[in-house]
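Student: structure for the following, please:
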Amino acid sequence: MSYVAVALGGFLGACARYWLTEQLGTVHGFPVATLLINLAGSFVLAWFYTFTLERMPIHPHVRIGFGTGFIGAFTTFSTLNVELWSLWRNGLWLAFAAYLVASYLGGLACAGLGYGLAMRQSRLRTVPDGKDVTS
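Tutor: Take a look at the predicted model:
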């Protein structure tokens, strides 16, 4: 059953990536769409896994369907590297360096932010009257 969850999530993630790429595209040859997709994916995946492990346990098929399937298909390491190669090949050194640094350091920063947000949210607890309070 987990294969079905990954396949469904992958289908939806790939469709979402294609749609966003069509909407955002590039700006003066700079691959804005892929950069934003990969940064968002880094943030969401780190937040999702941390939050669902710390605060809101969910069924493993949902976790793998969304994490491995949707986010795995939504983000793309191969496109990132093809676009980096294209910038390099065309002599766009500044754009190459900016994209490389923004993608890798930005991805790490977004993953850290996602993790931090989920950990902050996981410290909230629900009291009997249904209000959230900090621990």
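
Student: alpha carbons only for contacts and neighbour counts from here, please
Tutor: OK.

Student: gap between Phe43 and Leu94?
Tutor: 25 Å (C-alpha to C-alpha, to the nearest Å).

Student: of the two, who's got more company?
Tutor: Set Phe43 next to Leu94 and count neighbours by other C-alpha atoms under 10 Å: Phe43 wins out with 23 against 11.

Student: contacting residues for that one?
Tutor: By C-alpha atoms under 8 Å, 6 or more residues apart in numbering, the contact list for Phe43 reads Gly107, Cys110, Ala111, Gly112, Leu113, Gly114, Tyr115.

Student: one more to line up against the first:
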Amino acid sequence: MINVGLGAAIGAVIRYIITTWWKRLKIDWPLATLFINITGSFLLGILTENFASNSPIMLLFGTGLMGGYTTFSTFNVELISMIDERRWRTLTVYLGLSYIGGTVAAICGLMI
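Tutor: Sure thing, here's the model as predicted:
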């Protein structure tokens, strides 16, 4: 279990660094979350293909690191903000890119 906690802490720090860096660009679009979730899906696909689900490596990097790195909660907060601001086009594009992009990235990771 320490593997999972250690991995989650590292993943959260990496996510924080990426998000902080991206905010400096002052782009009014949730690119940081999209990037994090798609790259996380890809990396999790690679891990899933190569390690058993209960192996120490999978617990550290898959469950822990990727669990701390990717962010479903931020994704949902951003969607709710778009609904509140009536940014329907952005909402639709963001949903499509996130779900389709994440699925395609995971499949690509599984194929490596």
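
Student: any idea which helix is longest in the first structure?
Tutor: helix 93-122 (DSSP state H).

Student: show me what Leu8 of the first structure lines up with in the second structure.
Tutor: Using TM-score structural alignment, the equivalent of Leu8 of the first structure in the second structure is Leu6.

Student: list the contacts for the residue nearest the centre of the first structure?
Tutor: Residue closest to the average C-alpha location in the first structure (C-alpha atoms, centre = their mean): Gly41, at 0.6 Å. Applying C-alpha under 8 Å, 6+ apart, one finds that Gly41 of the first structure lies in contact with Ile71, Phe74, Thr75.

Student: circling back: measure the match of Leu8 of the first structure to Ile112 of the second structure for me?
Tutor: Leu6 of the second structure is 26 Å from Ile112 of the second structure, where distance means C-alpha to C-alpha.

Student: the two - which one has more neighbours?
Tutor: Remark: of Leu6 of the second structure and Ile112, Leu6 carries more neighbours, 16 against 11, as counted by other C-alpha under 10 Å.

Student: that one reaches Leu59, doesn't it?
Tutor: No: with contact defined as C-alpha atoms under 8 Å, Leu6 of the second structure does not count as touching Leu59 (9.8 Å).

Student: so the residue lying farthest from the centre of the second structure, which of the three states?
Tutor: Within the second structure, the residue lying farthest from the chain centre (C-alpha atoms, centre = their mean) is Arg86, at 24.5 Å. Using DSSP: H, G, I helix; E, B strand; the rest coil, the three-state assignment for Arg86 of the second structure comes out as coil.

Student: what's near enough to touch it?
Tutor: Arg86 of the second structure touches nothing, counting by C-alpha under 8 Å, 6+ apart.

Student: quick revisit: toward the C-terminus, what is the element adjacent to the longest helix of the first structure?
Tutor: Counting by DSSP states H and E, the next helix or strand C-terminal to helix 93-122 of the first structure is strand 124-126.
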